[in-house]
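Give me the fold of what follows.
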Amino acid sequence: MSFIFYAQGVAGVYDDFLERLISRLSLEGTEITHETRDGERAVMDVRHTGEQGTLEIAPSGKNVKVTYIVGRERKEVGKGVMGAIAGAGVGSILGGILRRDGGEIGDRIGDALGGAAAGGAYGAYDGWEESREDRTAFASLLASCARDVEGELQEILAAQEEAREVLRERSRQKRAERDEEEEEVRSDLEDVFGDILALQEEVELREDEGQSVSKVQNRLERAERLYQEAEAACEDSDFRTARTKMKAARSMIEAAQHILEE
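Model (predicted):
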């Protein structure tokens, strides 16, 4: 007999699920032995209040599959034998068991009980029913522990996802702010570039008229270099430096314009 449970959506934290489930079962008085790991598949023997079996835990898609295979219990044989003895007598039971060479002892007892009286049949059935109730009780305990661990991990995963969403929202907000600032800086760069072009035109006209424009030309060249440095800083998203360079470029442009106005 086997029982299968699925812990929903926790395959990504399989190791944590396994550790928590084993700890929870141990706290409930479960004896866990012969634990082995084969990749992401864990197999172990379990015993709880006389019931014993094998537990297998492994990822299954996004979930974790918990399989509990119930082992045959000593009390099934013991009570069944006692019931059969009461109904059919010691000789027929022992003879039926000892005459068979192969098979499980439970199978041999089952064959030997074939001709047992009503009292013996009832005793064997009663022993089986009591054992099945014990196994169901442990299966219920296992399901309860698995659900508790599943709930704990889902809460943790939900909290982690909420935290990640907060970080993503902050990142989106920062990107939006950066994009807005970049747009403002590029708009200012266009204004500075326009002022430089206008000043260059004025300088060329003055040169054509034979006027001395060396002082203006020096400041204009300096303004152009500052503009280029501001543009490079903007490409690197260093908007503070870009604004500083543009401010200096505007100062050079204003100084050049002041000289032209003298």
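
hey, let's count contacts and neighbours off CA atoms from now on
Fine.

and Gln200, that's in a helix?
Yes - when DSSP: H, G, I helix; E, B strand; the rest coil is applied, Gln200 is found to be in a helix.

Distance of it relative to Cys145?
Counting by CA to CA, to the nearest Å, the gap from Gln200 to Cys145 is 81 Å.

Which one's more surrounded, those two?
Cys145 (19 against 16; other CA atoms under 10 Å).

residues contacting the residue of the chain positioned farthest from its centre?
Centroid-distance maximum for the chain: Gly210 at 76.7 Å, with CA atoms, centre = their mean. Neighbour list for Gly210: empty [criterion: CA atoms under 8 Å, 6 or more residues apart in numbering].

so where does it fall, helix or strand?
Gly210 is part of no helix or strand when elements are defined by DSSP states H and E.

Val203 versus that one, what's the distance?
Distance from Gly210 to Val203, by CA to CA: 11 Å.

Okay, strands next: where are they in this structure?
Here the chain has its strands, by DSSP state E, at 2-7, 31-38, 41-48, 51-60, 63-70.

I'd like those laid out as CSV, including mean neighbour count and distance to Val216.
Shown next, in CSV, are the strands of the chain (neighbours: other CA atoms under 10 Å; distance: least, CA to CA, whole Å):
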stretch, mean neighbour count, distance to Val216
strand 2-7, 17, 78
strand 31-38, 12, 80
strand 41-48, 18, 80
strand 51-60, 20, 76
strand 63-70, 21, 75
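
who wins for proximity to Gly151 among those?
strand 2-7 (8.8 Å; CA to CA).

looking just at contacts, which helices and strands does that closest one meet?
Here strand 2-7 touches strand 63-70, helix 118-208, going by 3 or more CA pairs under 8 Å, 6 or more residues apart in numbering; DSSP states H and E.

for comparison, sequence B:
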Amino acid sequence: MVFIYYSQGVSSLYQDFTERLMSHLALKGTEITHQVMNPATATMHVRHIDEEGKLDIAIENENVKVSYTVERHKKEISKGVAGAVAGAGLGSILGSVLRRDEGLGDALAGALGGAAAGGAYGAYDGYEESKQERTRFATILAETIQEVEDELQNIIEGQEEAKSEARERGRQKIAEDNEKAEEYREQLEDLYGQVLAVQEEVDMAQSEGTNVVKAKGRIDRAEALYKEAQASFDKKEYGTVRPKITAAQNMVEKAQEALSEAQDAE
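Sure, this is the predicted structure:
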């Protein structure tokens, strides 16, 4: 008999699902052997108390499909006894006891052999489809699959929340960057105007014979800092734009001071 279960929406965590399922089952007293693990499928033999079978685990679309094939369990044997009695007949069992001087259990076992061969288990058609007729391990497996699915759904929800938060942080950063970009653009335009104005003053003073070496060196340095700030702005390296703008503005002020000192010295 085969029991089939689907764990909904967890195929993206298939490896985690398989490992957790095996771990949970082991903690519940299940012996797991002959594991064959592949990227999208797994098979293994399971034994729980007096029940044995095979597990097949595979990805199916967005879900994980778990098939449990029962190979042996106590309930089958007990129902087989009833089938054997009905199929072989009480008389043949008693006759066996009388002929061979065996216990009733031995005679019953002998009768069961013939009854099983004759189809005494035919009443099990559709057995796996009835929830009420689950084997003990099939019930444990169903509960365990649900436990693992709940754990993974919590993980998936957490991942989705993290992605949502990351997207929100991304939107906020874009908005902040746009705001900074506008602010820096205005500061760069203002700085460029200051540099040009002082350069014109220096050139004019030089044409009038004033010693502008010191002032020119400083305004040239201010222009270089402006260009560095503009390059950082173009690359959206906003963390370095403001310091370079500040340094350039300081150099413009020092160039103006040097020019004033040179003009006063005449």
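
TM-score for this pair?
For this chain pair, the superposition-based TM-score is 0.72 by TM-score structural alignment, normalised by the length of structure 1; 240 aligned residues with a CA RMSD of 3.7 Å.

how about stretch 253-266 of structure 2: buried residues?
253-256, 258-259, 262 (16 or more other CA atoms under 10 Å).

hmm, who's touching it?
With CA under 8 Å, 6+ apart as the criterion, stretch 253-266 of structure 2 contacts 198, 202, 205, 210-212, 214-219.

Please pick the buried ones from those residues.
For the contacts of stretch 253-266 of structure 2, a burial check counting by 16+ other CA under 10 Å picks out 198, 202, 205, 210-212, 215-216, 218-219.

would you list those in a markdown table and tack on distance to Ser23 of structure 2?
A markdown table is the format used below for those (distance: CA to CA, whole Å):
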| residue | distance to Ser23 of structure 2 |
| --- | --- |
| Val198 | 76 |
| Val202 | 81 |
| Ala205 | 86 |
| Thr210 | 88 |
| Asn211 | 86 |
| Val212 | 82 |
| Ala215 | 77 |
| Lys216 | 77 |
| Arg218 | 72 |
| Ile219 | 72 |
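
Please narrow those to those residing in helices.
198, 202, 205, 215-216, 218-219 (DSSP state H).

which of those residues sit farthest apart?
Using CA to CA, the two most remote members of those are Ala205 and Arg218, lying 14.8 Å apart.

Make JSON lines out of the strands of structure 1 and add distance to Arg135 of structure 1.
Formatted as JSON lines, the strands of structure 1 follow (distance: least, CA to CA, whole Å):
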{"stretch": "strand 2-7", "distance to Arg135 of structure 1": "10"}
{"stretch": "strand 31-38", "distance to Arg135 of structure 1": "15"}
{"stretch": "strand 41-48", "distance to Arg135 of structure 1": "9"}
{"stretch": "strand 51-60", "distance to Arg135 of structure 1": "6"}
{"stretch": "strand 63-70", "distance to Arg135 of structure 1": "7"}
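
Any idea which of the ones you listed gets closest to Asp126 of structure 1?
Nearest of the strands of structure 1 to Asp126 of structure 1, taken as CA to CA: strand 51-60 at 16.2 Å.

Mind giving me the packing neighbours of the closest one?
With contacts taken as 3+ CA pairs under 8 Å, 6+ apart, strand 51-60 of structure 1 sits against helix 14-27, strand 41-48, strand 63-70, helix 118-208.

Tally up the residues packed near Val85 of structure 2, please.
Val85 of structure 2: 18 neighbours (other CA under 10 Å).

Please name the residues that touch Glu150 of structure 1.
By CA under 8 Å, 6+ apart, the contact set of Glu150 of structure 1 is 7-8, 10, 17.

from these, which single one is nearest Glu180 of structure 1?
Of all the contacts of Glu150 of structure 1, Glu180 of structure 1 sits closest to Val10, with 40.4 Å by CA to CA.

Give the aligned equivalent of the closest one in structure 2.
Per TM-score structural alignment, the equivalent position to Val10 of structure 1 in structure 2 is Val10.

shouldn't its match be in contact with Asn61?
No - contact between Val10 of structure 2 and Asn61 fails when scored by CA atoms under 8 Å: they sit 9.7 Å apart.

quick one, which of these two is more surrounded?
Ranked by neighbour count (other CA under 10 Å), Val10 of structure 2 and Asn61 place Val10 first, with 24 against 12.

What residues does the residue lying closest to the more buried one once chain neighbours are set aside make contact with?
Nearest non-adjacent residue to Val10 of structure 2, counting by CA to CA, 6 or more residues apart in numbering: Asn63, 5.6 Å away. By CA under 8 Å, 6+ apart, the contact list for Asn63 of structure 2 reads 6-11.

Throw those into TSV and include distance to Leu27 of structure 2, thanks.
Output for the contacts of Asn63 of structure 2, formatted as TSV (distance: CA to CA, whole Å):
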residue	distance to Leu27 of structure 2
Tyr6	22
Ser7	20
Gln8	23
Gly9	25
Val10	22
Ser11	23
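
Report the separation between the corresponding residue of structure 2 for Lys247 of structure 1 and Val195 of structure 2.
Here Lys247 of structure 1 is matched to Gln249 in structure 2, going by TM-score structural alignment. With distances taken as CA to CA, Gln249 of structure 2 is found 9 Å from Val195 of structure 2.

Please enumerate the shared neighbours of the two.
Jointly contacting Gln249 of structure 2 and Val195 under the rule CA under 8 Å, 6+ apart are Ala222.
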